[in-house]
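Trainee: need a 3D model of the following:
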Amino acid sequence: MRSEISVEHSRVNVNRHEVAAFLKTVAQVTGSDRVHAGEEDRQAYSDQMGFDLARHEPSGAVAPRSVEELREVVLAANVHKVPLWPISRGKNFGYGGAAPVQAGAVVVDLSGLRRIHEIDEKRGVCVVEPGVGFYDLYDELTRRGHPLWLSVPGNAWGSVAGNALERGKGPQPYGDHGAQICGLEVMLPDGSLVRTGTGAMEGSATWHLSRDTYGPAWDQMFCQSNFGIVTRLGLWLMPAPEATLSVDYALPDASDLARGVDALYPLRQRGLIDHDPAWVSYVGIASFVGPRAQWYEGEGLLPEDVGASIRSQLGIGWWNSQLNFYGPEKVIRAKFEVVAEALAAQLGQRPEPRLWRQGDDFGASHAGIPSTRDMAMIDWYGGRGGHLGFSPILPADGARAQAQFESTRARFEAAGIDYYGAFSVGARAIININEILYDRDNAQMARAVPQLMDTLIADAAKEGYGEYRTHIDAMDTVAATQNYGVDASGVGAMGRLNGVLKDALDPHGILAPGKQGIWPARYRS
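Mentor: Below is the predicted model:
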């Protein structure tokens, strides 16, 4: 452990002497091997896809192995007034990775808390600590014979709990991961523990089974917030289905998005499709196959004739969507027939479905098997690749989706970036997930990408579209778009409410300052 810590790029001042004293104190609790404060350590916990690592470089990291050790870390931070940045596994790529908003904060790495407390096969529930990854939980479910299926994000390298708390998404029926949370154990900034929902009763028999509780429901208050550190999370999982049926649709032109959206969302709303299908642009699919140089090595934007060649080679459309049906074979075949008939009338297509039954190889099942395939997209431009996520929410409406696409695509192209977007179609709303791909060593991209992000946020806000999740660089910017009830200081009603809760729960302002734009009183000025 190195005691001299230089912090030069903080938004606010972090006292390096207090940080050194804090790390010395917690080393006595965790052992010095769990305190990481060397130069390489600080870089390892920085944003590995950032253009300027120092912008969010922490002072170091500490890795407790138990709730008891975590409590001592939190108590010491209160004494020394040192800001902490808790992470589950630090794989929040595209949104900041393990890095804190505030440079100089100390990362609290919870990857050592890896206990799977419970798997209730009959009721479809798991209870996990923050260090449990998707592969860990999948391995345990495999050992049990796959009684329950996971919903996994595109890159499943990270934490089950961490992904749910950031409201991560997956393309399965339980794909709204934040909505599957039921019952948390949370360490508050004073080191005390609270259990949400019916877990507030000692010996509760229904802690992770029901969200109906006496009084306010707090599960969602700890999602995307800095009000506490989640040490245990209950999550609902899908019972393994008897069969699955999958079918692919492709739309040939960029202008086809509107009819694609309008074809899907009424079927989703009626429950005929039981997951949020997405229309994905062809560059997204191509980026999983290989780098751009595989098709084009020239400068500037990907030419349209090259794009057409890519689509032809891969057998895909400009927009592409996959629908999956889960359940008894008779039921899913019947649902598919209704969906296929409706889409044939609207899209002029009736592709052949693929059927999987229990006992078949899992290859065609879409069984929520963890994968890191989507990380291949960061190699699109070559060099030290990276990506940044921009994800506004808009109404489920084809015309609005088409307008949002065309506006966003124009901004991408003005910045010299190939457009990669997806429109995840829900029953009433759409999440427009845009992946800004870049080469971190490209000076032009280093200038253009941050400006592009700010422009996209402003454009969306003018339309009344807010983001559901954002990069640490943009947290203050997105928080500022929540301007209902703005006061003379320029702070909206939600910002003031968050500030009141933050100051009440965390009077010393130690826990994740700046997360989601929520700053404690000591830093707000």
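Trainee: from here on, contacts and neighbour counts on C-alpha atoms
Mentor: Will do.
Trainee: just want to check the distance between the closest residue to residue 427 other than its chain neighbours and residue 432.
Mentor: Distance criterion Cα to Cα, 6 or more residues apart in numbering; nearest residue to residue 427, sequence neighbours excluded, is residue 269 at 4.1 Å. Residue 269 is 18 Å from residue 432, where distance means Cα to Cα, to the nearest Å.
Trainee: what about these two, which has more around it?
Mentor: Shown here are residue 269 and residue 432; by other Cα atoms under 10 Å, residue 432 has more neighbours (24 against 15).
Trainee: in the stretch 1-150 of the chain, which spans are helices?
Mentor: Using DSSP state H, counting those that start in this stretch, the helices of the stretch 1-150 of the chain run over 16-30, 39-44, 67-80, 134-143.
Trainee: contacting residues for the residue nearest to residue 427?
Mentor: Neighbouring residues of residue 269 by Cα atoms under 8 Å, 6 or more residues apart in numbering: 426-428.
Trainee: to compare against the first, here's the next sequence to fold:
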Amino acid sequence: MTSTLPPQHSAALTEAVARFTDILGADAVLVDADSVREFHDPYEGADATEYQPSFVVQPSSVEEVQAIVRIANELGIALWTSSTGRNFGYGGSAPVVNGSVVVNLRRMNRVLEIDEDAGYALVEPGVRFFDLYEEIKARNAKLWISVPDLGWGSIVGNTLDHGYGYTVFGDHASAVCGMEVVLASGEVVRTGLGAMSNSTMWQRHKRGFGPSLDSLFMQSNFGIVTKMGVWLMPEPEVFATGSIICHRDEDIAPLIDALRPLMLDGTIQGLPLITSSPEPQDGRVTPDADTAGMPDRAKLSATLPPGRWNARISFYGNESLIEARRTIVREAVAHLPGVTLELRSYRGDVRPEEVHPLDLVPAGIPNMFLLDMMKKHLGERVGHIDFSPVIPFDGECAQRHEQMVQGILAEAGLVGGFGWIANTRSLVGACMVFYDIDDTAQRDAAHAAVVRMCEQAAEWGWSEYRAHPSLIENVTKNFDFGNHALRTVYTRLKDAFDPAGILSPGNHGIWPSAR
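Mentor: Here you go, the predicted model:
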């Protein structure tokens, strides 16, 4: 057995291994290098020295989480929490502080409650999108979940990191209703109406009596969330989903400007995904093609949806209302030269095998299609680091953003999957800068390219909404209003909740004053 415990911290960590083993059992304390490797940044190289975990603990109950944080306080060791560790492109389970102990919550994987009439579920952090979907189907409940592009991750983990899906409740943070949180002291708090021991309203009403605290535990390190309520969408009678496809470079600004009023007035439901895919010199390649030996641009075109620009949109509910929405959208984009509107319709209870692969996500069906396409066309050892700014829902801004990204990628000799998730008033960037994990120079070039993108975005007044650990300081330094007053507030909160700074230190740039 090869230990991964850093020598400079071996005394405290060795004692921690023994004490954690006593309370969790040996199978829930992972110390050998092979077991711990999964909890590193999945896209780092073998030569990586930063953001390295020491070992991993996997509690299966709230009481075990409480015991872990109390021991960490006694020994002065840093913990780093991950739900399933599938946050690829943003570091996976990699901690900001080297030698942190990863508290991985996969074993806390129970769907605790599903209420079909009220449309909610209560889940533990190890529950994946696949798990909740399958449980709903097993109960024959007429409910839909919202899923991100890859369904293997944790519902809680994705939500706490402000993740997105694409259906009506696609803004996952907005669908939260009630949390249970273990604080650094080991105390357990329930937010909202869950603070009443006999509450029947915990997942039905978002605010309790006094300040609402749920957002305080998102993108922070003030506690470990062990339960979370999430609102679900009633299964629609029918739904239609598909794409608005444009083919010219100059189409992006008018396309974005045409979509904005349709989002503001609710004609388009859910959150559209708008992707950019520069045309290869020899034309686009279909997803089922053998792209071995082809240029990277051709491989990318096989991985992404068709068209220079592709806006995936969806409608849910009554068939006559869907047809009316379809007509409004068709008329709104008719002025775009060569535009194509492709929509496919399904029953609300459609089975996954009946759905076009590109339609699975807006159908609320978890899947791995995007990762499968990435590996098929870009290789099994493809990695990516993500650049994810929030920009105005404005055609000129979108065009400037895309040109900046593609220009930096071209200079670096890289390709990226680029697009935006459309909210009503903003576009959330979703740019994956691809590289070969085993190519150190290419990996370094990808990281440097994203740093350049972050700097340019900041000059335009835009900030990332999520970031890899190596980019956290690049992001937080730009929140400079009032001499970085917001960061000062975060530090005061950290001092109050976790004065020793044991919980995920440095997460989203939040540190106790002692650090």
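Trainee: give me the TM-score for this pair.
Mentor: The TM-score (TM-score structural alignment, normalised by the length of the second structure) is 0.92; 504 aligned residues with a Cα RMSD of 2.5 Å.
Trainee: before we move on, back to that, the second structure: which residue goes with the residue nearest to residue 427 of the first structure?
Mentor: Counting by TM-score structural alignment, residue 269 of the first structure corresponds to residue 264 in the second structure.
Trainee: so what's residue 122 of the second structure up against?
Mentor: Residues counted as contacts of residue 122 of the second structure (Cα under 8 Å, 6+ apart) are 111-114, 203, 227-230.
Trainee: follow-up on the earlier one: dump the helices of the stretch 1-150 of the first structure to a markdown table, plus distance to residue 161 of the first structure.
Mentor: Putting the helices of the stretch 1-150 of the first structure into a markdown table (distance: least, Cα to Cα, whole Å) gives the following:
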| stretch | distance to residue 161 of the first structure |
| --- | --- |
| helix 16-30 | 23 |
| helix 39-44 | 22 |
| helix 67-80 | 15 |
| helix 134-143 | 9 |
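Trainee: for these, which one sits closest to residue 333 of the first structure?
Mentor: Nearest of the helices of the stretch 1-150 of the first structure to residue 333 of the first structure, taken as Cα to Cα: helix 134-143 at 26.9 Å.
Trainee: average offset between that closest one and the second structure?
Mentor: Here the mean offset of helix 134-143 of the first structure against the second structure after fitting is 0.8 Å, by mean Cα distance after the TM-score superposition for the first structure.
Trainee: residue 505 of the first structure maps to what in the second structure?
Mentor: Using TM-score structural alignment, residue 505 of the first structure pairs with residue 497 in the second structure.
Trainee: ok, and the closest non-adjacent residue to that match?
Mentor: Residue 497 of the second structure's closest residue in space is residue 222 (Cα to Cα, 6+ apart), at 5.8 Å.
Trainee: give the helix, strand or coil label for that neighbour.
Mentor: Following DSSP: H, G, I helix; E, B strand; the rest coil, residue 222 of the second structure is assigned to coil.
Trainee: aligned against the first structure, show me the partner of it.
Mentor: In the first structure, the residue matched to residue 222 of the second structure (TM-score structural alignment) is residue 227.
Trainee: roughly how far does residue 185 of the second structure sit from residue 500 of the second structure?
Mentor: 10 Å.
Trainee: show the contacting residues for residue 319 of the second structure.
Mentor: Neighbouring residues of residue 319 of the second structure by Cα under 8 Å, 6+ apart: 237-239.
Trainee: touching, residue 131 of the first structure and residue 116? I think so.
Mentor: No. With contact defined as Cα atoms under 8 Å, residue 131 of the first structure does not count as touching residue 116 (9.4 Å).
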